[in-house]
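Asker: pasting a predicted model and its sequence here:
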Amino acid sequence: MHLKRIYIKIVFCLIGLACLECTEPFTAVTETFEDVLVVEATITDELKTQEIRLSRTYRLEESGGLNFESGANIVLNGSDGSIHNFEHTESGIYHSVNPFQAVQNVVYNLSITDSSGKKYITSEESLPPSVDIDNVYTELITREGTTGVQVFVDSEETPEDANYFRYEYEEAYKIVALYYNSNDVVLENWKEEGTSMFCFEDLEFVPRPEEQKTCYVERNSKDIIVTSINGLSESKISQFPVRFISAQDYVLRDRYSILVKQFVQSANANNFYKILKELGDDGSLFIENQPGFVRGNIFSEENENEKVIGFFDVSSMSSKRIFFDYQEFDINRPKYLYDCEVDALNYAATGPPISVDDERNILFRRLSSGNYKFHGQDECTVFVVPLQCGDCSSFASSNKPSYWED
């Protein structure tokens, strides 16, 4: 769960910045500052290398962004005598030394010693019952005047003590470069002057890599998505909306996939995430009802008044992935994610004197800059497009995910 944006909103009031309604741009400056540990720790019943993230608050005027906590010592203790150590891998991310899974009827707690030697302990948490996802599916709906694809989730029947649910998703989408060409122009033998009779006599080509044609983007959800079956007429989740995608969103242009993760969590965890959701959902940095600090279940062993941001959560998890295309709905194909104007430039110079404004020279400068790609030619005209329109690998990955289905 990536809560850093919401944590930062909490920190704005935590460090003493006045919460004001602002209509003009301003430069935020820290008035007072508290160095606070931020913990993101969810242990699940998946047999895997478990992950914990540590960072610290930072001053508003610091341009480096998140202040990751490295050099900490993290140990997960189970009431069955199990001990799981974690090691720092990168950017405040700690992975368990060995894969493991949380199990029923075992109580867990986390101990953290930060890089300065301060010690922190969590409350004891146990694994809730497991509830599988029954179905993930889509419908074309109109929400607040916008037509789009709504991704829903249904769960199976839940045990009596499984009442609180949190959802995350991992989405991926395919990108096919709008103006991919199988050739690129070789510039090493470019001549200063050309002839109108033999326009392309010195224009050489090499094959363009196929990897520049089709690419993929993978990204994780950032919103907090929580719900409960309390007060419902049935003991399961039905038609719960997880992700809404506008019909005009470019992620639907070629092919889209979403992996929905369902976490069964405790009442305390549910309350914590609900508060964070209320703080973060209006899209504003300054929230009138901002309480300033949301206490979780992580505490300093040495100073009970020390603030720690975050929550140690033990959850059962179920997941399901689906794929779909825009053609499955009554919508038009979304536009490409970049503006792709095709420029036509005259490759043949008219003879000396050569001007820097000659289209031939403009063509050379554009192609040699790396910001444009060759798109084609017609008689003495060469067509070029912005880099992102002819080479999707300039902004996305050309590696096809192992799970991808076309």
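Answerer: Alright, I've got the coordinates. Residues are numbered from 1 along each chain as shown.
Asker: okay, CA-based contacts and neighbour counts for the rest of this
Answerer: Fine.
Asker: how deep is the residue lying closest to Lys119 once chain neighbours are set aside tucked in, by neighbour count?
Answerer: Leaving out its chain neighbours, the residue that sits closest to Lys119 by Cα to Cα, 6 or more residues apart in numbering is Thr113, at 4.4 Å. Counted with other Cα atoms under 10 Å, the neighbours of Thr113 add up to 17.
Asker: enumerate every residue touching Thr113.
Answerer: Applying Cα atoms under 8 Å, 6 or more residues apart in numbering to Thr113 gives the contacts 72-74, 119-120.
Asker: try it again at 10 Å.
Answerer: Contacts for Thr113 (Cα atoms under 10 Å, 6 or more residues apart in numbering) come out as 71-75, 119-121, 300-301.
Asker: which among those end up buried?
Answerer: 72-75, 119-121, 300 (16 or more other Cα atoms under 10 Å).
Asker: quick check, nearest of those residues to Pro401?
Answerer: Set against Pro401, the nearest of these by Cα to Cα is Ile74 (31.5 Å).
Asker: wait, that closest one touches Gly117, no?
Answerer: No: using Cα atoms under 10 Å, Ile74 is not in contact with Gly117; the gap is 11.8 Å.
Asker: for those two, list the residues in contact with both.
Answerer: Joint contacts of Ile74 and Gly117 (Cα under 10 Å, 6+ apart) do not exist.
Asker: what helix or strand does Arg53 sit in?
Answerer: If you go by DSSP states H and E, Arg53 is part of strand 51-56.
Asker: for Ser233, state which of the buried ones among the contacts of Thr113 is nearest.
Answerer: Among the buried ones among the contacts of Thr113, and counting by Cα to Cα, the member closest to Ser233 is Ile121, at 38.9 Å.
Asker: burial count for the residue nearest to Pro129 when sequence neighbours are not counted?
Answerer: Of all residues beyond its chain neighbours, the one nearest Pro129 is Ala162 (6.0 Å), with distances taken as Cα to Cα, 6+ apart. Residues near Ala162, counting by other Cα under 10 Å, number 22.
Asker: dropping in the other structure now:
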Amino acid sequence: MIDLLKRMITRRPVTLLLTLILAGCIEPIEPELGVFDYLMVVEGHVSNLDEVNTVRLSRTKPLGVEYGGVEVGALVYVEDQEGAKFYFEESSPGVYQSDPACFVGETGNSYALHIETLYGEIYQSKPILLNTAPAIDSLYFERERRLTNEGITKDGIKILLDSHDPEGLTQYFRYEWEETYQIKVPYPQDISVWVCYNTETNSDILTANTSQLKESRVSQLEIKYVSTEGYQLRSLYRLLVRQYALSSSGIKYWTELKKISESQGTLFDPLPYDLPSNLFNPNNPDEQVIGFFDVGAVTEKEIYIDRSQLLELDFASDGCSSKLVEVSGGGSPPAGYCLASQGPYGSGINYYAPEYCCDCRLYGELDEPEFWPN
């Protein structure tokens, strides 16, 4: 998300200038670009999970300037309502992480982020309560055919989520997902490159707001659509979903960020420096700070989907059998092809397939994830 913010900030001044020129102004009006220069950008989150919490710091930079970017050498810590401080170490340039052995957020506690840069600049947030997050009730899937932009119907499944907070304490949520799937190529050149695994995470923003409902209930929220076109559903598929509890200011921030990320960069689009932020410079309250410090509990749920559960779905051909090339008489295969099978004994015929049909490493990693079922 931090890269998204920085890209949008540098993109919009150019868009504005070009729009004014193309609109037929007698004299091109160049906007003030100084307000975009070297703004502090913060992305951070503290949760109740027994894992590393991360704060990322960077700076926007003027158009055409190559140097700058990440904010290194800063002092970063969170402070609870009792005054206890928990320090984050810089694990890589601009990335600051906590030690789970020393700090895990607790529901009911409040935490404030404090940043002191290498040059003595101070940034902080106000204390934020770590809200509870209800459990995810269920993850399930339904078959759905969808029409592509090219007018082609594709088959697949939509994965849905149900959740509710019986006490109504949390009304705002954000969701992240991580998918892992097994890949089996049809013509492995060796058994060692037959099966691989690939993991991907979402880059879009998905939120839910139940504040206008009689009860805090999320029903049939689509987390992800998976088509039968790729390898995802051809063997075993796993989706892990995280549900983040948000504050009212948090839902406002993520909602506005989603609007900006989905816009096309026109003159009338909202600008990223108008995003709500809960960070400020106490020594210079007028300084613009971009980004948000999230504090909230997280709950997780996963679902495994086996190919045997999807018998009614239409799977497109993998495109490999139709691309087999027959080579006889000891001839050489085409470049980029590997041996798929041999003809009848003594025939001297071999069949070759494109490399992408023979080596799963083109799609993923050989190592089986620790969580993968036996």
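Answerer: Perfect, I can see it now. What you see is a predicted model; the values in this text were computed from it and never measured.
Asker: show me what the residue nearest to Lys119 of the first structure aligns to in the second structure.
Answerer: When the second structure is aligned by TM-score structural alignment, Thr113 of the first structure is paired with Glu116.
Asker: just Val308 of the first structure next, same as before
Answerer: Checking TM-score structural alignment: Val308 of the first structure goes with Val289.
Asker: so that match makes contact with Leu57?
Answerer: No: using Cα under 10 Å, Val289 of the second structure makes no contact with Leu57, being 11.0 Å away.
Asker: what do these two both touch?
Answerer: Residues touching both Val289 of the second structure and Leu57 (Cα under 10 Å, 6+ apart) are 40-42.
Asker: in strands only, show me these.
Answerer: For these, membership in strands holds for 40-42, with DSSP state E as the criterion.
Asker: which of those residues lies closest to Thr266 of the second structure?
Answerer: Using Cα to Cα, these come closest to Thr266 of the second structure at Val41, 22.8 Å.
Asker: quick one: work out the angle between the longest helix seen in the second structure and strand 54-59.
Answerer: If you go by DSSP state H, the second structure has its longest helix at helix 2-22. On the basis of axes from the mean of the first three to the mean of the last three Cα atoms, to 10 degrees, helix 2-22 of the second structure is oriented at 30 degrees to strand 54-59.
Asker: list the helices and strands helix 2-22 of the second structure packs on?
Answerer: Judged by 3 or more Cα pairs under 10 Å, 6 or more residues apart in numbering; DSSP states H and E, helix 2-22 of the second structure is in contact with strand 40-46, strand 54-59, helix 248-262, strand 289-295.
Asker: what's the closest of these to Glu312 of the second structure?
Answerer: The nearest among those, by Cα to Cα, is helix 248-262 at 34.2 Å.
Asker: average distance between the helix or strand following the closest one and the first structure?
Answerer: On the C-terminal side of helix 248-262 of the second structure, the closest following helix or strand by DSSP H and E is strand 279-280. Here the mean offset of strand 279-280 of the second structure against the first structure after fitting is 1.5 Å, by mean Cα distance after the TM-score superposition for the first structure.
Asker: which residue numbers in the first structure go with strand 279-280 of the second structure?
Answerer: With TM-score structural alignment as the criterion, strand 279-280 of the second structure aligns to 298-299.
Asker: quick one: that stretch to chain centroid distance?
Answerer: 28 Å (Cα atoms, centre = their mean, to the nearest Å).
Asker: identify the residues contacting it?
Answerer: Applying Cα under 10 Å, 6+ apart, the contact partners of stretch 298-299 of the first structure are 37-39, 109-112, 119-123, 305-312.
Asker: hmm, which of these are the buried ones?
Answerer: By 16+ other Cα under 10 Å, those give 37-39, 109-112, 119-123, 307-312 as buried.
Asker: show me the contacts for the residue nearest to Pro99 of the first structure when sequence neighbours are not counted.
Answerer: Using Cα to Cα, 6+ apart and skipping the chain neighbours, the partner closest in space to Pro99 of the first structure is Thr49 (4.2 Å). Contact partners of Thr49 of the first structure, counting by Cα under 10 Å, 6+ apart, are 43, 86, 94-101.
Asker: please redo it, this time with the cut-off set to 8 Å
Answerer: Per Cα under 8 Å, 6+ apart, neighbours of Thr49 of the first structure: 95-100.
Asker: which of those residues fall within strands?
Answerer: 95-96.
Asker: how about the strands in the stretch 301-406 of the first structure?
Answerer: 308-324, 343-346, 372-378, 381-386 (DSSP state E, counting those that start in this stretch).
Asker: so which other helices or strands are in contact with the last one?
Answerer: Spelled out, it's strand 381-386 of the first structure. strand 343-346, strand 372-378 (3 or more Cα pairs under 8 Å, 6 or more residues apart in numbering; DSSP states H and E).
Asker: contacts for the shortest one?
Answerer: Strand 343-346 of the first structure is contacted by residues 359-360, 362-363, 380-385 when judged by Cα under 8 Å, 6+ apart.
Asker: for the aligned partner of Arg56 of the second structure in the first structure, which non-adjacent residue is spatially closest?
Answerer: If you follow Arg56 of the second structure across to the first structure using TM-score structural alignment, you land on Arg53. Among residues not flanking Arg53 of the first structure along the chain, Ile93 sits closest, at 4.6 Å (Cα to Cα, 6+ apart).
Asker: wait, the one you found touches Ala41, no?
Answerer: No: using Cα atoms under 8 Å, Ile93 of the first structure makes no contact with Ala41, being 10.3 Å away.
Asker: now for the residue nearest to Arg53 of the first structure: which residues touch it?
Answerer: 51-54.
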